[in-house]
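The sequence and its predicted three-dimensional model are supplied below.
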Amino acid sequence: MSNAPSASDALVISSNDALHRFEARKNGELAGYVEYNVLSEALLFTHTEVLPAFEGQGVGSALAKHVLGAARAQGKQVIPVCQFIAGYIRKHREYVELVRPDVQRAFKI
């Protein structure tokens, strides 16, 4: 018997432009989100939240990877006011170039 997650268990991440956040849903239920503000040349990430029922399941990391990929795809810089996003960038150096050097210094990246 396989313990692999079924397709219905997959995390679905989408942008909720009205609420200025990316949302992760599992089985249709909100699992977590990253709030953002759109600036002319950057996405400013202000807060990441994983709902208690979904903690420890990789939701926060999946969200961070997704939002940083979205910024890259849009050609935007990143301002990681949210300490979770800043910490993710510190651990995943492939995203460092999304953060201007002066912003890197400000957030110790």
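Thanks, I have it. Numbers count the residues shown, from 1 in each chain.

drop to CA atoms for contacts and neighbour counts, all remaining ones
OK.

quick one, helices of the chain?
With DSSP state H as the criterion, the chain has helices at 59-73, 83-91, 101-106.

Residues contacting the last one, please?
With Cα atoms under 8 Å, 6 or more residues apart in numbering as the test, helix 101-106 has contacts from 79, 96.

how close does the most centrally placed residue in the chain get to Phe45?
Taking Cα atoms, centre = their mean, the centroid of the chain lies closest to Ala64, which sits 2.6 Å from it. Using Cα to Cα, to the nearest Å, we find Ala64 at a distance of 10 Å from Phe45.

try it against this one:
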Amino acid sequence: MNITFEQTGSGGRYLGKADGIVDPAIMTFSRASPALIIIDHTEVPDAMRGTGAGQALALYAVEEARKGGWKIIPLCPFFHAQMDRHPEWRDVLNG
């Protein structure tokens, strides 16, 4: 899966695209401050379910937070569950 980033005025989204699948998996976030993002939504199209697309987006967000030196507030239920499953990601968890 190829993951790209799109930025908007106050946030952005990560897009996960797979060969032969039109609709990407999406994880959206808003920026609360230069050092804090809020991940608020993850959406995986039916054609990508069970492929690990959501997990790949979550890992990408964690790696980007580490590189950028910011923390994450996990409002998205999927991302929150991933944080619970991966204690090694807690270094980027806000609070």
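Good, I have the coordinates. Keep in mind that what you see is a predicted model, and the values were worked out from it rather than measured.

Show me what Arg31 of the second structure lines up with in the first structure.
Matched by TM-score structural alignment, Arg31 of the second structure corresponds to Val38 in the first structure.

picking that back up, let me know which of the helices of the first structure is the nearest to Val34 of the first structure.
Checking these against Val34 of the first structure by Cα to Cα gives helix 59-73 as the closest, at 7.0 Å.

The closest one against the second structure, how far on average?
Average distance, helix 59-73 of the first structure versus aligned residues of the second structure after superposition (mean Cα distance after the TM-score superposition for the first structure): 0.7 Å.

List the buried residues of that helix.
For helix 59-73 of the first structure, the neighbour count (16 or more other Cα atoms under 10 Å) marks 59-60, 63-68, 71-72 as buried.

OK, contacts around the aligned partner of Pro74 of the second structure in the first structure?
Aligned counterpart of Pro74 of the second structure in the first structure: Pro80 (TM-score structural alignment). Shown in contact with Pro80 of the first structure (Cα under 8 Å, 6+ apart): 44-46, 86, 107.

Out of these, grab the one that's most surrounded.
Using other Cα atoms under 10 Å as the neighbour test, those are led by Phe45, with 25 neighbours.

Among the buried residues of helix 59-73 of the first structure, which pair sits farthest apart?
Val59 and Arg72 (19.9 Å).

Tell me the spacing between the residue lying farthest from the centre of the second structure and Gln82 of the second structure.
Farthest-out residue of the second structure from its mean C-alpha position, per Cα atoms, centre = their mean: Gly20, at 22.0 Å. To Gln82 of the second structure, Gly20 of the second structure is 27 Å away according to Cα to Cα.
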